[in-house]
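Participant: Here is a sequence together with a model predicted from it:
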Amino acid sequence: MKSLYLAGAASLALLLAACGGENSGNEEGAAANERAANGENGGAESGHADEGVVTLDADQIAAAGVQIGRPIIGGAGTIELPAIIEGDPQRTQVVSAAIGGRVVALTRNLGQSVVSGQTIAVIESPEVAQIKGEVEAARARLQLANSNLAREERLFAQRVSPEQDLIAARTAATEARIALKQAQSMVSAAGGGGGGLNRLGIAAPISGQIIARPVTLGQTVAADAELYRIANLSQVSIALNLKAEDAGRVRPGSTVLVTAAGRQATARVTFVSPALDPQTRLVPAIATLDNRGGEWRVGEPVMAAVQLTGSGGSNAIRVPRTAVQSLEGKPVVFVRTPTGFKATQVQLGDASGDTVIVQSGLTGNEQIATTGSFTLKAEIGKGEASHED
């Protein structure tokens, strides 16, 4: 009986000891949880040290549509905009006749080459016959005046004719020469020469290619009507329209990278308008492009990347505008970390089209979120809201 009592007492002691241990462990766990809630994590940093950090793996980054790139070093940036290939205004000329009439010959078709001075059209008109007749009459009068002058010079040398007759003959010859030049200039002003008495040959004023021929053979045209349009396409123009804030950073001589399907070339800015276009409120600009190979066609749409000038120098750090977000009113860029991204505060400089200069905060060697940075900012907002709860 006594042995049964002793065994029961021992069992009770063991049970009480076990209960006491569990209570002690619970108390220690509760204390640890309280310390963690108060930020006392055994000397570790508090939860606020992770502000601005977004934890994402590679798959999550791809799923969020975040693209990663590096800042651009050097230059002041470029702007990309659509543009149109145009003929160089200094190398394009309209061919017309100053006299109306019937078109009896067109010697060149679209796309064919012409040489300056080559006859490319013939106009038939009674008015042509009149001005050509004046040329012939003036030429005949000049021949007669020169003959009289030679005779008077001979008679004066023989002391047969007085000096005043010689002077009169010289004056008449000079006037006849002037009249012939005037008659010939009328033919030239009409567009050219050649052909029959009532026909006027129209000569090409420049060498180049026929890019327009709005008339047809046998058509009656009015004075100054366009017969041909000739362009020297060894050099073409790029018509640009710039925003006012960008136009101030484009100068004559700035480079323009011109891109089309399967082709790329470099042009130079030759003109930036000092005034805005009243309709578009944009600034017209022109760049010239070498086209001796005939790769570019007038009217062709292209993309033009215009180099901007400005502050920053050759070592300037630039990032896309889409990479910059604002946290607590301060600009930040999301820099790639081994576990995701960290919002890094930056100081911004001048904007350069689709990029902006970073004056401080980046070294240029980082990997940054170039697009999708707004998604990262939203993740930080979610984390802060969860922390407040």
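Facilitator: Received the coordinates, thanks. All figures in this text were calculated on a predicted structure; none of them were measured in a lab. Numbers count the residues shown, from 1 in each chain.
Participant: okay, CA-based contacts and neighbour counts for the rest of this
Facilitator: Will do.
Participant: looking at this, Q325 is in a helix?
Facilitator: No: secondary structure of Q325 (DSSP: H, G, I helix; E, B strand; the rest coil): strand, not part of a helix.
Participant: ranges for the helices of the stretch 201-350 of the chain?
Facilitator: Listed in chain order, the helices of the stretch 201-350 of the chain (DSSP state H, counting those that start in this stretch) span residues 244-247.
Participant: Just confirm L166 is within a helix.
Facilitator: Yes: per three-state DSSP, L166 lies within a helix segment.
Participant: thought it was touching E153?
Facilitator: Yes: counting by Cα atoms under 8 Å, L166 sits close enough to E153 to count as a contact (6.2 Å).
Participant: this is the comparison structure:
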Amino acid sequence: MANTLLRTIAMFTGKLDASPPRAWWNANRAVALPVVFGASVLLAFGLGRHSRSPNSTTAQTESAQVSGENRTIALTQQQLRQAGLTLIRPELSTTIERPITGFVEAQVGARAQVGMPVAGQVMRLLVAPGQRVQAGTVLAEVRSPEAAAIRAEADGSAATAQSLEQQYQRALPMARQGALAWHELETRRIASVKASTDARSAQARVRAIGSPTSAGVLQIRSPIAGTVAALDATPGSVLQAGSDLAEITDTSGRELRFMVSPLLAANLRSDQVLRVTAGSQELRARVVAVAPDSASTNRVMIVRAMPVSEALPPAGTAVTAFALVPSSERQFTVPRQAVQLLNGEPVVYRYQRGSAQPVRVVLGPARSDRVEIVQGLQGGEQILSGNTAVLLQGDAPAR
């Protein structure tokens, strides 16, 4: 604009060079030049006021959008029922979700370390690593002199108990007829009872080591169903009592395990349902136990959880659970169906005086079939739920 003004002044002064009033111009240049400059400025300002700028167009467009979002939709009770809409009130939530991290691990009882009950020599191995076995499947045969001695002691105790019981039964009629003193009969009864007790104890030891034969041959069995992960012996190996013979793992038995602080663990209880995410997979898990971790001198709590219905990912997968803990913040939750996107922003439809009006809200974390509303609701209003997608057009559903 400044260049245009200078060209105008130059052209004007050039014309005056050839005109008769040149003397007048030279005499009054100091006054006329500011007047011409001021008139040019006023002209440029007037033209700018009457032109439409891009900013004003954008502002008017945004104003039109806002007025469109705030438009109310008249709806009768009959129209609500026909459109599948229901009136609800936001639920006040006094809890907040806290994320806790953990892993998918083998379930307690899904791994067994099979050891030697007594010292002995491995005669045969009947399984191989990777083989699937059931609970009670014979893994190996072992010959043990110690097992033979335990079986012999059990057989002797059983025979002694049987003999003393028979002596007591024969003496009982004699004591009733007076041929045997009662204190003598009582002595025999006590001896029979003690022998029976010793026999039962010996039989329990026999069963504990696998019920060996009289030659000391016993069978080592799997305590659980699973897969043979490792064999720690070969045929002919001599193993001491307690030495590992095989390892059995059940890959189908998995659980979720988390390590949390005692403060957070105080808000968790058995049978509480947690929302869990494992990558893109989302599932629900039920807390089965909350106990201190002895390895950390009780400074950390262990939380174990089992899936409600969904299948768990492979062992070792990192997962994140969301535990509900008490909160002092006022937050509301509504069904997922009550929230719609209008012009890219989440809204709920508030219903009052026979009209529905979209209200912008700020969403929080989602909890299964409900969504947390962080901002936008007061808590006492009625909002629409159900088939709220029909309201996005801004018109009332057809009767």
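Facilitator: Yep, it's here. As the structure is a prediction and not an experimental result, all values here were calculated from the model.
Participant: Next, the TM-score between them, please.
Facilitator: Overlay of the two chains. TM-score (TM-score structural alignment, normalised by the length of the first structure): 0.54; 273 aligned residues with a Cα RMSD of 4.7 Å.
Participant: Looking at the second structure, which strand is longest?
Facilitator: Ranked by number of residues, the top strand in the second structure under DSSP state E is strand 318-335.
Participant: How are the helices of the stretch 101-250 of the second structure distributed by residue range?
Facilitator: Shown for the stretch 101-250 of the second structure, the helices assigned by DSSP H, counting those that start in this stretch span residues 145-177, 182-208.
Participant: do you know which of those lies nearest L16 of the second structure?
Facilitator: Of all the helices of the stretch 101-250 of the second structure, it is helix 182-208 that lies closest to L16 of the second structure, at 129.9 Å by Cα to Cα.
Participant: Mind giving me the packing neighbours of that closest one?
Facilitator: The contact analysis (3 or more Cα pairs under 8 Å, 6 or more residues apart in numbering; DSSP states H and E) places helix 182-208 of the second structure against helix 145-177.
Participant: average distance between the helix it packs on and the first structure?
Facilitator: In the superposition with the first structure, the average deviation recorded for helix 145-177 of the second structure is 2.0 Å (mean Cα distance after the TM-score superposition for the first structure).
Participant: Enumerate the positions of that helix that are buried.
Facilitator: Neighbour-count burial for helix 145-177 of the second structure, with 16 or more other Cα atoms under 10 Å as criterion, is recorded at 145, 147-155, 157-158, 160-161, 164-165, 168, 171-172, 175.
Participant: now do stretch 187-200 of the first structure
Facilitator: 187-188, 190-193, 197-200.
Participant: who touches it?
Facilitator: Outside stretch 187-200 of the first structure, the residues that touch it by Cα atoms under 8 Å, 6 or more residues apart in numbering are 96-99, 122-133, 201-203.
Participant: next one: stretch 42-51 of the second structure
Facilitator: With Cα under 8 Å, 6+ apart, stretch 42-51 of the second structure has no contacts at all.
Participant: Any buried residues in it, and which?
Facilitator: Using 16+ other Cα under 10 Å, none of the residues of stretch 42-51 of the second structure count as buried.
Participant: Confirm T94 of the second structure sits in a helix?
Facilitator: No: under the criterion used here (three-state DSSP), T94 of the second structure is strand, not part of a helix.
Participant: That one against T333, yeah?
Facilitator: No: here T94 of the second structure lies out of contact with T333, judged by Cα under 8 Å, at a distance of 10.3 Å.
Participant: which of these two has more neighbours?
Facilitator: T333 (23 against 14; other Cα atoms under 10 Å).
Participant: who's in contact with the more buried one?
Facilitator: For T333 of the second structure, counting by Cα under 8 Å, 6+ apart, the contacting residues are 90-93, 370-373.
Participant: quick one: which of the residues you listed is nearest R286 of the second structure?
Facilitator: Closest to R286 of the second structure, out of all of those and judged by Cα to Cα, is R370, at 18.9 Å.
Participant: So for the residue most central in space within the first structure, what's the nearest residue that isn't a sequence neighbour?
Facilitator: Centroid-nearest residue in the first structure: A304, 3.6 Å away (criterion: Cα atoms, centre = their mean). Distances taken as Cα to Cα, 6 or more residues apart in numbering place V258 nearest to A304 of the first structure, at 4.7 Å, with adjacent residues excluded.
Participant: for T78 of the first structure, same thing?
Facilitator: Q307 (4.5 Å).
Participant: same check, this time on P145 of the second structure
Facilitator: G216 (5.7 Å).
Participant: any idea how far the counterpart of the one you found in the first structure is from T107 of the first structure?
Facilitator: Taking TM-score structural alignment, G216 of the second structure has N198 as its aligned residue in the first structure. The spacing between N198 of the first structure and T107 of the first structure, counted by Cα to Cα, to the nearest Å, is 18 Å.
Participant: measure G248 of the first structure to V283 of the first structure for me?
Facilitator: For G248 of the first structure, the distance to V283 of the first structure - Cα to Cα - is 10 Å.
Participant: Could you do G74 of the first structure as well?
Facilitator: Using Cα to Cα, G74 of the first structure is found at 26 Å from V283 of the first structure.
Participant: which one of the two has more residues nearby?
Facilitator: Neighbour count, other Cα under 10 Å: between G74 of the first structure and V283, V283 has more, with 21 against 14.
Participant: Map the more buried one onto the second structure.
Facilitator: Using TM-score structural alignment, V283 of the first structure pairs with V300 in the second structure.
Participant: Can you name the residues that contact its match?
Facilitator: 259-262, 292-293.
Participant: Would you mind writing the PyMOL command to select the buried ones in these?
Facilitator: Entered in PyMOL, the line below selects the buried ones among the contacts of V300 of the second structure, by 16+ other Cα under 10 Å:
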select buried, resi 259+260+262+292
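Participant: Export the contacts of V300 of the second structure as a markdown table, with columns for distance to S385 of the second structure.
Facilitator: Shown next, in a markdown table, are the contacts of V300 of the second structure (distance: Cα to Cα, whole Å):
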| residue | distance to S385 of the second structure |
| --- | --- |
| M259 | 39 |
| V260 | 37 |
| S261 | 39 |
| P262 | 40 |
| P292 | 44 |
| D293 | 46 |
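Participant: For the stretch 201-350 of the second structure, which segments count as strands?
Facilitator: 217-221, 226-231, 238-239, 244-249, 254-260, 273-278, 281-292, 301-307, 318-335, 340-342, 345-352 (DSSP state E, counting those that start in this stretch).
Participant: so can I have TSV of the ones you listed showing distance to D198 of the second structure?
Facilitator: Output for the strands of the stretch 201-350 of the second structure, formatted as TSV (distance: least, Cα to Cα, whole Å):
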stretch	distance to D198 of the second structure
strand 217-221	22
strand 226-231	37
strand 238-239	29
strand 244-249	31
strand 254-260	43
strand 273-278	51
strand 281-292	40
strand 301-307	43
strand 318-335	54
strand 340-342	78
strand 345-352	79
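Participant: That concludes my questions; thank you for your assistance.
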